[in-house]
Each structure stands twice: as C-alpha cells, then as structure tokens.
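**Q** predicted model, plus sequence, below.
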Amino acid sequence: MSEPKPVEELSFEEAMRELEQVVDRLESGDAPLDASIALYERGAKLKAHCEAKLKAAELKVAQIAEAPDGTVSARPSQVD
C-alpha cells in the first residue's frame, strides 16, 4: 500500500472523505493501538486542513458584495 498523499495537497472534499474513513476506522475499534494513534494524528491534521479550507472559503464569500441594484462585485480583502 502506498503512502497517503500529504494533507496539504488534498482538496477539501478529499480531506473530508479521508477524515470520515479515519473516524469510521477508529470507531470500529479494529485497529491496534499504534495504528489508532497514527490514525488519530492523521485525523487531527485532516480536521485542521478542512477548517483552514473552510475559513478561506468564508473569507472569499465575505468579500463578495451585492449592490442594491442586484449587481455583484468583489471587495478587496482586508488584512487584519
């Protein structure tokens, strides 16, 4: 079996699918302790990656403004 793709290279959808698989495997209780620890660590990285992708998407959506006349434009992002 090949090494899993680095978390940073996964799309949101890929990371979510893999995270669901990790959770299912951990919940099944079939994995030995060492494998469970590795799965948990991978799951934590996947969760953080998904959260970061969602945050980035939220920021992009927040930059989209709809004018009263119905036209949509993008506002420049503001750096805090």
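**A** Sure thing, it's come through.

**Q** contacts and neighbour counts: CA atoms only from here.
**A** OK.

**Q** and A48, what is it in contact with?
**A** Shown in contact with A48 (Cα atoms under 8 Å, 6 or more residues apart in numbering): no residues.

**Q** got another, please set it beside the one above:
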Amino acid sequence: MSKQNTAQNDTRANADHADIAALPFEKALAELEDIVRQLEQGNVALADSIRIYERGEQLKAHCDALLKQAEARIEKINLGAGNAPAGTSAFDPDG
C-alpha cells in the first residue's frame, strides 16, 4: 500500500469516527456493544472487522472519557467548602 493510500485511509477513518465525539454515553455504549456482538459472531469480512474494531476502540475511549468526566463531577459535588470532604467518599463505580 502506498503512502498516499495510507493517508487517504487515515483521513477516511478520522472522518468516520468524527461523529463519536457528539454521541452521548448511552448511544456510544450501545453501538460499542453492537460492534462486540458482530465481532463475536464472526460473520463479518476481515476488512469490515478491522474497520468496525477501530470504531469500537474510538467508542471505548469516548465512553471512558465520559465516565471520567462524570466521576470528576461527582467528586466535586461531594467536596465541601475548601475542598474538604463533606462526609462522603469518592465515587466508586463498582458500588
């Protein structure tokens, strides 16, 4: 594959993933779950598998970032005046 083809594919991939930044967490997670299901079933051509795997990686990163933002907001809410704990613990996603 030439450098020009690689650059074109990278540009196309970036355009394909540009919409991810606008997705709310729930939609991004649902799409990621759909991608995992498709890949687990194994009924996807190799080239398509690679393409949707790459999108899945982008969706995962987006979901991780949104979760970290939510965690930071919850911790901020739990802090009292002067950043002293207000009697609650840091956010624990596992309960």
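**A** That came through fine. Not measured: the values here are computed from a predicted model.

**Q** quick one: TM-score?
**A** The TM-score (TM-score structural alignment, normalised by the length of structure 1) is 0.75; 66 aligned residues with a Cα RMSD of 2.1 Å.

**Q** which residue lies nearest the spatial centre of structure 1?
**A** With distances taken as Cα atoms, centre = their mean, the residue of structure 1 nearest its centroid is C50 (1.2 Å).

**Q** surely that residue and A15 touch.
**A** Yes: under the criterion of Cα atoms under 8 Å, C50 of structure 1 makes contact with A15 at 6.6 Å.

**Q** ok so, going back, how near is the residue nearest to the centre of structure 1 to E3 of structure 1?
**A** 20 Å (Cα to Cα, to the nearest Å).

**Q** ok, Y40 of structure 1 next?
**A** 16 Å.

**Q** can you map out the helices along structure 1?
**A** For structure 1, applying DSSP state H gives helices covering 12-28, 33-62.

**Q** next one: the last one to chain centre, how far?
**A** Right, helix 33-62 of structure 1. Chain-centre distance of helix 33-62 of structure 1: 5 Å, with Cα atoms, centre = their mean, to the nearest Å.

**Q** circling back to that earlier point, redo the helices of structure 1 as JSON lines? Include distance to S73 of structure 1.
**A** Converted to JSON lines, the helices of structure 1 look like this (distance: least, Cα to Cα, whole Å):
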{"stretch": "helix 12-28", "distance to S73 of structure 1": "25"}
{"stretch": "helix 33-62", "distance to S73 of structure 1": "11"}
